[in-house]
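>>> the sequence and its predicted three-dimensional model are supplied below.
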Amino acid sequence: MNIDFANLDKAFKEHEDEFLTAALEVMSSARYILGKETDEFEEKLRQFTGSQHALGCSSGTDALLLALMALGIRSRDEIITTPFTFIATAETIACLGARPVFVDIDEETFNIDASLIEAAISENTKAIMPVSLYGQMADMDEINRIAEKYGLAVIEDGAQSFGALYKGKRSCNTSTIGCASFFPAKPLGCFGDGGAVFTKDEKLYEMMKAMRVHGQVKRYVHKYIGMGGRLDNLQAAILSVKMNYYEEDIKRRQKVADNYKTRLKGIIPTPVVKEDRTSVWAQFTIRVQNRGWVQENLAKVGVPTAVHYPIPMHLQECFGYLGYKFGDFPVSEMCADEVMSLPMNPYLSENELDYITNNLIKLL
């Protein structure tokens, strides 16, 4: 048996007629960037998250960049974030000349350890950027409390958690600015690249709206330094179709996660989701010893795996100038050596889950 890690082909075939109709409408109208489809998708995003404003953009990375730019982040500013994440989180901070300041993670959830944040704040700190890793949000109440105490902004990197709940509120609607990614392999993924920013702040919304079109407030009138960060209408149309079924997809992903947990109970620790929140299971990530050997042997029987992320940010060569060293963030380093993600998508069958877990258990 050969298992598909993300099953993107099934995601297309399930609603193929609707996708083709939506794509054809965009192509025949010759409205390729922004426009009606983007407006409609943004309205769906607002309604789904409860956020006052939602703005589609070109990628999850550009969503982070738009958020930082709108907050006026610049050289010598410091942004507190996690070293255990995809590079875009820290990369966008560095792109503006600001300094990523890393804080270690909670071993159970893999998210930033909120109890360590306050000690990392300095006179140069301007914002906190928690990452909602693997589909579950961080401790947002505590993070927001710290931010309010010190007059800081909070940017949620919700690239992996769009649709998750924290105390009844959706990811991307619990902080100053929320950022989402619609990369194809994300729980809500388009057929190319796309992202979105969310905020309740009218001024920040208007700034980001202008900044995604090179800071333009009307044709050839540029109020801000911006970027080319617009969302393609084609991707907006595809995502609008997917939004119609997204609640059900989240339930299906939860069912797959529950099945994994049942099969692996008592054999290996499975992901911990705190009682006051949910996960959309962007990944189903376990920790194993001898990871390379386990991966190699699973691959031999047709079970793909992935590692998110094998090298924490503070040990990446590109961040060497920050002066961090091995041992500075021991929990992140330990998890980076041990994490392994199993196939996760709404289409995994009972037989496939049996096959994956039975083969995994043989190796443990």
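Nice, I can see it.
>>> going by C-alpha atoms from here, please, whenever you check contacts or count neighbours.
Will do.
>>> and the residue nearest to T125 when sequence neighbours are not counted, how many neighbours?
Once flanking residues are discounted, T125 sits nearest to E78: 4.4 Å by C-alpha to C-alpha, 6 or more residues apart in numbering. Each residue near E78 was counted by other C-alpha atoms under 10 Å, and the total is 25.
>>> next: R212.
Applying other C-alpha under 10 Å, we find 24 other residues in the vicinity of R212.
>>> putting a second one here so we can go through both:
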Amino acid sequence: MTKIDLSRKIEVPSWVDALLKPTKIGSGELERQWEEIGDEVMDVLKKVMPTGKYTLGPYLKKFEEEFAEFSNSKYGIGMSSGTAALHIALEAMGVGPGDEVITVCNTYVATAFAISYCGATPVFVDIDPKTYNLTAELVEKKITSKTKAIVPVHLYGQVVDMDPIMDLAKKHNLYVLEDASHAHGAYYKGRRAGSLGHAAAFSLYPSKNMGAYGDGGVITTSDPELNEKIRMLRYVGQRVKFIHEVIGFQDRLDEIQAAMLSVKLRHLDDWNNRRRKIAAIYDEMLKDTPLQLPYVADYAHHIYYSYVTITPNAEERTNLLIHLANNDIGAFAMYPILVPMQGAYEDLNYKESDFPVGSSYATRVLNLPIFETFREDEARATAEAILAYYDRA
């Protein structure tokens, strides 16, 4: 049973209030996307709705096959959310009580929650100061006899250096589950995210590079046994209807979302290229500022789920966020509190000093607005506002 203490004091960063109001630059991404593809989406909805088949039907099968092919994988399994995708994939890998799963400290909390849902213990590692991702060297130091799996997170749209991770997993007989929720369509040495581990979990939350009109997720794998186990677990533990072999879950993606996602998948590579063009504008205009700009590894094709900078110090992050908000520009900080420092994991007794790079970056991370319908003039206006802050306009 989860114990909830409603008397716990919650400290809210001073800059949060400045970011709650809609801004002229950085808002309206999904509304603009609808203007671009709304007719295509409505056309496919008109085909789905009359069928009366809204779960586990032909449109889900079609999307699963399309996304698997897109991700260089044999199988795609539509899920109710990215969190469910992570959880069910780990369950299929046999992760359970007494096991440890290694992941990174600076991710969305759902990465760790999925491990906890299995009854296992998340083990957190620090990050590489250039890519913000975990590395095989950091992971190897945390492997014990209890380690069952590794969950590398392709943070912000750049893929983890996966070959050393897979070599490490083979050496220690571990599963690798990619958390690819920021990396739809990203490449690693010419291979798509989603095809690099034993399985991968993608969130299809609306704001992702490819999102549903609500919650959704998808798992990719080329392992036929994992594919069958995942399908059984996502639909109440059955392979044959009414025969429930194990305690399963109700975590399938519905037909309507799948049909709409098939439309979006056709646009994804183009949308990612648009994000890359916006990132190139930021790179050029902000190269002489004190901000640490995104580093792109030579093995990676970055698709910029977020354009992430690191400010020189925490105070400057706060001042810049407020400055941009005052100029009607929406920026934010993802993620300002490391997962092991959250109240949900205080029983694991981690300290900020356990993650010297991650802890420092958490106080200084500053995400600039970027999405596929973000205009070049808006990117330039954002960069100019930052230059004005530094008196370099």
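Nice, thanks for sending it over. Not measured: the values here are computed from a predicted model.
>>> what TM-score comes out when they're superposed?
After superposition, the two chains reach a TM-score (TM-score structural alignment, normalised by the length of structure 1) of 0.98; 364 aligned residues with a C-alpha RMSD of 1.2 Å.
>>> V101 is in contact with the residue nearest to T125 of structure 1, correct?
Yes: the pair E78 of structure 1 and V101 passes the contact test of C-alpha atoms under 8 Å, sitting 6.4 Å apart.
>>> circling back: please say which position in structure 2 the residue nearest to T125 of structure 1 maps to.
Residue pairing (TM-score structural alignment): E78 of structure 1 is matched to E100 of structure 2.
>>> so where do the helices sit in the stretch 101-250 of structure 1?
140-150, 202-211, 233-243, 246-264 (DSSP state H, counting those that start in this stretch).
>>> so where do the strands sit in structure 1?
Under the criterion DSSP state E, strands of structure 1 are mapped to 53-57, 78-81, 99-102, 125-129, 153-157, 165-166, 169-170, 177-181, 195-199, 216-218, 221-222, 284-287, 339-342.
>>> return the list of helices and strands in contact with the first one.
The reference is to strand 53-57 of structure 1. When contacts are defined as 3 or more C-alpha pairs under 8 Å, 6 or more residues apart in numbering; DSSP states H and E, strand 53-57 of structure 1 packs onto helix 36-49, strand 195-199, helix 202-211.
>>> and that strand, which stretch of structure 2?
Using TM-score structural alignment, the residues of structure 2 aligned to strand 53-57 of structure 1 are 75-79.
>>> that stretch against structure 1, how far on average?
Taken over the aligned residues, the distance from stretch 75-79 of structure 2 to structure 1 averages 0.8 Å (mean C-alpha distance after the TM-score superposition for structure 1).
>>> off-centre distance for that stretch?
Offset of stretch 75-79 of structure 2 from its chain centre (C-alpha atoms, centre = their mean, to the nearest Å): 17 Å.
>>> next: stretch 117-134 of structure 2.
Chain-centre distance of stretch 117-134 of structure 2: 13 Å, with C-alpha atoms, centre = their mean.
>>> find me the equivalent region of it in structure 1.
Under TM-score structural alignment, the match for stretch 117-134 of structure 2 is residues 95-112.
>>> tell me the counterpart residues of stretch 248-256 of structure 2 in structure 1, please.
So stretch 248-256 of structure 2 sits over residues 226-234 in structure 1, by TM-score structural alignment.
>>> for stretch 152-168 of structure 2, same thing?
Matched against structure 1 by TM-score structural alignment, stretch 152-168 of structure 2 falls on residues 130-146.
>>> D113 of structure 1: how many residues sit nearby?
Neighbours of D113 of structure 1 (other C-alpha under 10 Å): 19.
>>> wait, isn't it in contact with V103?
Yes: counting by C-alpha under 8 Å, V103 is a contact partner of D113 of structure 1 at 7.1 Å.
>>> if we can go back for a sec, tell me which of the helices of the stretch 101-250 of structure 1 lies nearest to G195 of structure 1.
For G195 of structure 1, the closest of the helices of the stretch 101-250 of structure 1 is helix 233-243, at 9.8 Å, according to C-alpha to C-alpha.
>>> compared with structure 2, how much does that closest one deviate?
Mean deviation of helix 233-243 of structure 1 from its aligned counterpart in structure 2 after superposition (mean C-alpha distance after the TM-score superposition for structure 1): 0.7 Å.
>>> got the angle for that helix vs strand 195-199?
Between the axes of helix 233-243 of structure 1 and strand 195-199, defined by axes from the mean of the first three to the mean of the last three C-alpha atoms, to 10 degrees, the angle is 70 degrees.
>>> list the residues that contact S195 of structure 2.
Counting by C-alpha atoms under 8 Å, 6 or more residues apart in numbering, S195 of structure 2 makes contact with 71-73, 220-222.
>>> ok, the residue nearest in space to the middle of structure 1 - contacts?
When C-alpha atoms, centre = their mean is applied to structure 1, the residue found nearest the centroid is A159 (1.6 Å). Counting by C-alpha under 8 Å, 6+ apart, A159 of structure 1 touches 60, 131-132, 179-182, 186.
>>> give me the nearest residue to L68 of structure 1, chain neighbours excluded.
Going by C-alpha to C-alpha, 6+ apart, L68 of structure 1 has I93 as its nearest residue, at 7.4 Å.
>>> OK, contacts around the one you found?
65, 68, 79, 99-100.
>>> if I look at it, how far off is F84 of structure 1?
15 Å (C-alpha to C-alpha, to the nearest Å).
>>> cool, A210 of structure 1 as well?
A210 of structure 1 is 32 Å from F84 of structure 1, by C-alpha to C-alpha.
>>> got the end-to-end distance for stretch 242-250 of structure 2?
First residue to last in stretch 242-250 of structure 2 (C-alpha to C-alpha) measures 14 Å.
>>> what of stretch 106-122 of structure 1?
Stretch 106-122 of structure 1 end-to-end distance (C-alpha to C-alpha) = 22 Å.
>>> and that stretch, which residues are buried?
Judged by neighbour count (16 or more other C-alpha atoms under 10 Å), stretch 106-122 of structure 1 contains these buried residues: 106, 109-114, 117, 121.
>>> that's all I had, so thanks and see you.
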